[in-house]
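Enquirer: Curious how this folds, go ahead:
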Amino acid sequence: MAIDKKYIGKQWPTMVYEVGKEKVKEFAKAIKSTNPYFLDDEFAAQSKYKAIVAPPTFAVVFGAKLIEPIFFDNELNLNLAMLVHGEQEFEFYNVVKSGDVLYSDAKIVNIENKEKLDVIAIEIMTKNQEKKDVCKGIYTFVVRK
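Expert: The predicted structure is shown next:
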């Protein structure tokens, strides 16, 4: 069954994420970064950011928390056994620092119905505690019929 295009524009409740210094450091180590902005407290404190900075790809940590509620939304009724990750892209606006409180909102921005599959695109927009845009992520998923 095709995903109904009436769900384009559907939104989910805001997700709040507090950026912890240790989480940023763990993530930086996991991606094999040696960047002192991500790992060195003293260096970061002396930088223009005054705190540990998250790598740009840390956006998947706070952004992906909104994907699960979408996957299990009863209205959408996605067939998870047939769903695969297609692609994702990000636009970055402001640096994420340890201590930031991030507010992310998700909405469906596109649904394409094709003969053997559906494509669903989800936009996640994140702002910080100062209401400044941090990043926009577009997550695209393919659901085979």
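
Enquirer: contacts and neighbour counts: CA atoms only from here.
Expert: OK.

Enquirer: Show me what counts as buried in the helix ranked longest in the chain.
Expert: With residue count as the measure and DSSP state H as the assignment, the chain has helix 21-30 as its longest helix. Buried residues in helix 21-30, defined by neighbour count with 16 or more other C-alpha atoms under 10 Å: Lys21, Val24, Lys25, Phe27, Ala28.

Enquirer: Another for comparison:
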Amino acid sequence: MSVNPELVGRSFPPTPPYLVGREKVREFARAVFATDPQHDDPAAAQALGFADVVAPPTFAMVVQDLTLQQLLAEPDSGIALEQTVHAEQRFHYSRPIVAGDELVGELRVTRVRPFGKGAMVTSETEITDAAGAHVVTASSVLLIGGEVA
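Expert: Okay, the predicted model is just below:
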């Protein structure tokens, strides 16, 4: 089965709220070697004007992953996880993610481009806070391999 071109324009329901925890931010910061004190020390983050520790920019991927799981589970997508490579990632922030934020993501498929026997699937996830305010748009491109004969 090839990637369904009718995915373009498809939107998915909002994810359940994700509560950003201080320890999750700290763990993520260690994993990506983000050593600035604002990622680990609440006092350092507060000195910069934030309520709690600040997540590294790529932390948005944690919420975006919840939306990508919806796409991968779509029965008619034609996307097989075992043939998928995460090829590109971008973030456009309105403000940083901070421990204590409650975030919701909504994914929309923006492009399906045939590529050899497979396709490149581009999507955007709008991530908002509990008040509905934009926090970050996470854009990704998945490279989906084609069927092997």
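
Enquirer: returning to that earlier point: relative to structure 2, which residues correspond to the longest helix of structure 1?
Expert: With TM-score structural alignment applied, helix 21-30 of structure 1 matches the range 22-31 in structure 2.

Enquirer: would you list every one of the strands in structure 2?
Expert: Secondary structure of structure 2 by DSSP state E: the strands cover 18-19, 84-93, 102-115, 118-128, 134-144.

Enquirer: contacting residues around the residue positioned nearest the centre of structure 2?
Expert: Per C-alpha atoms, centre = their mean, the C-alpha nearest to the average position across structure 2 is that of Gln64, at 2.1 Å. The neighbours of Gln64 of structure 2, taking C-alpha atoms under 8 Å, 6 or more residues apart in numbering as the test, are Gly105, Leu107, Thr125, Ile127, Ala138.

Enquirer: hang on, the earlier thing: pick the most buried one from the strands of structure 2.
Expert: Ranked by mean neighbour count, these are led by strand 118-128 with a mean of 24 (mean count of other C-alpha atoms under 10 Å).

Enquirer: Report the mean deviation for it after fitting onto structure 1.
Expert: Superposed on structure 1, strand 118-128 of structure 2 shows a mean distance of 1.0 Å to its aligned residues (mean C-alpha distance after the TM-score superposition for structure 1).

Enquirer: Check which helices and strands that strand sits against.
Expert: Using 3 or more C-alpha pairs under 8 Å, 6 or more residues apart in numbering; DSSP states H and E as the contact criterion, the elements in contact with strand 118-128 of structure 2 are helix 60-73, strand 102-115, strand 134-144.

Enquirer: can you list the residues that contact it?
Expert: Strand 118-128 of structure 2 is contacted from outside by 2-3, 63-64, 67, 103-114, 134-147, using C-alpha under 8 Å, 6+ apart.

Enquirer: Same question for stretch 103-112 of structure 1.
Expert: Residues from elsewhere that reach stretch 103-112 of structure 1 (C-alpha under 8 Å, 6+ apart): 3-5, 7-17, 62-63, 66, 118-129.

Enquirer: Just the endpoints, please. Distance across stretch 15-31 of structure 2?
Expert: The straight-line separation of the ends of stretch 15-31 of structure 2 (C-alpha to C-alpha, to the nearest Å) is 24 Å.
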